[in-house]
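S.K.: The sequence and its predicted three-dimensional model are supplied below.
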Amino acid sequence: MAEVLFYHLTESTLEDALPGLLERSLQRGWKVVVQTGSDERRDAIDSHLWTYRDDSFLAHGPEHEPHAEDQPIVLTTGQDNANGAEIRFMVDGATPPDLMSYQRAVFLFDGHDAMQLEAARSHWKVMKSAGHEVTYWQQTPDRRWERKA
């Protein structure tokens, strides 16, 4: 069973929070897949990961470009795991594939978006009933993560 984490964004945007979580995943030696809800969001994240910080970038590539299997981070709108990732991030209410082959899955959702909140609640129920170890984390006012459940 995968460890499934729900990250409730209340103080920052996805663009603010995602790079740090991706960096920590890579530090663990994990390959990563980020699944978005649309091609437009995937492309926006693609651009952002090259420029999110002046002194750094995160090596990555979209699943439709050559050599996706060699990327440490693959961005996708589909349910494939082109790079054999150990961790999968779902953003913008993306519906996950079967998570049994992953060590960890992370749902990141915007607490100010009613559709994302409803999707997260639905995914929580599905993940719990599938027997995954599920935890819920919410941002504190200083943008740190606090476990709530």
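M.R.: Looks like it came in fine. Numbering: from 1, shown residues only.

S.K.: can we go C-alpha only for contacts and neighbour counts from here?
M.R.: Noted.

S.K.: do you know how far the nearest residue to residue 81 once chain neighbours are set aside is from residue 2?
M.R.: Closest residue to residue 81 apart from its sequence neighbours, by Cα to Cα, 6 or more residues apart in numbering: residue 33 at 6.8 Å. Distance, residue 33 to residue 2, by Cα to Cα, to the nearest Å: 14 Å.

S.K.: With residue 128 instead?
M.R.: 11 Å.

S.K.: residues touching residue 72, list them.
M.R.: 26, 30, 31, 32, 59, 60, 83 (Cα atoms under 8 Å, 6 or more residues apart in numbering).

S.K.: One more to weigh against that first structure:
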Amino acid sequence: MTEILFYHLQGMSLESVLPPLLEKSLERGWRVVVQSTSPERTEALDAHLWTYSDDSFLPHATWRAGDAQDQPIILSIEDGNPNRANVRFLIDNAALPADCDSYERVVLVFNGDDDDALTAARGAWADCKARGFELTYWQADERGRWQRRQ
């Protein structure tokens, strides 16, 4: 059964939160697709992942890469699973993929300071609950550590 995780960003940027989540995914031996909603966002994220830390490296490529199937992390704006990922991250209000149940995890990261993002996340929560997925909701505490909320 696919686990759907909702990560509620509040007072935090995706750029600060996503790299550590991707690192943890790779540590577990998972392959990842990160889906956004625009080529511009994907290109900006691609550039950020190369430079976000001097002492870390996240091997990745965009969906346009000729060797996408060999990459541990793919940044995409499209449905599909070019690298046979175990985990799919949805950012920028990207819609749930039709093949949600083919992943071990789907991680929906949403901006709690954006009304449209909150509305989209609530809709996705209701949809996933109706489809019988296991849902968890995460929010950072005052020290920036992720806490599972009820």
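M.R.: Looks like it came in fine. Computed from a predicted model, the values in this text were never measured in an experiment.

S.K.: sorry, back to before: looking at residue 128 and residue 2 of the first structure, which is more packed in?
M.R.: residue 2 (20 against 13; other Cα atoms under 10 Å).

S.K.: which residues does that one contact?
M.R.: Contact analysis of residue 2 of the first structure by Cα under 8 Å, 6+ apart lists 99, 100, 101, 102, 103, 104, 105, 132, 133.

S.K.: Number of residues surrounding residue 67 of the second structure?
M.R.: Counted with other Cα under 10 Å, residue 67 of the second structure comes out at 12.

S.K.: what does it align to in the first structure?
M.R.: In the first structure, residue 67 of the second structure lines up with residue 67, judged by TM-score structural alignment.

S.K.: still on that earlier bit, tell me the one among the contacts of residue 72 of the first structure nearest to residue 121 of the first structure.
M.R.: Among these, residue 32 lies closest to residue 121 of the first structure (Cα to Cα), at 23.5 Å.

S.K.: And that closest one, how close does it get to residue 12 of the first structure?
M.R.: 22 Å.

S.K.: These two: which has the busier surroundings?
M.R.: Using other Cα under 10 Å as the criterion, residue 32 of the first structure and residue 12 rank with residue 32 on top: 28 against 16.

S.K.: The more buried one contacts residue 85, correct?
M.R.: Yes: between residue 32 of the first structure and residue 85 there is a contact at 4.8 Å, judged by Cα atoms under 8 Å.

S.K.: what is in contact with the two at once?
M.R.: Joint contacts of residue 32 of the first structure and residue 85 (Cα under 8 Å, 6+ apart) do not exist.

S.K.: Now do the SS call for the residue nearest the centre of the second structure.
M.R.: Note on the second structure: the residue nearest the mean C-alpha position is residue 89, at 2.0 Å, using Cα atoms, centre = their mean. Following DSSP: H, G, I helix; E, B strand; the rest coil, residue 89 of the second structure is assigned to strand.

S.K.: can you map out the helices along the second structure?
M.R.: 14-27, 39-51, 115-130 (DSSP state H).

S.K.: Give me the mean deviation of the last one from the first structure.
M.R.: Mean deviation of helix 115-130 of the second structure from its aligned counterpart in the first structure after superposition (mean Cα distance after the TM-score superposition for the first structure): 0.7 Å.

S.K.: what's that helix packed up against?
M.R.: The helices and strands touching helix 115-130 of the second structure, judged by 3 or more Cα pairs under 8 Å, 6 or more residues apart in numbering; DSSP states H and E, are strand 105-111, strand 134-140.
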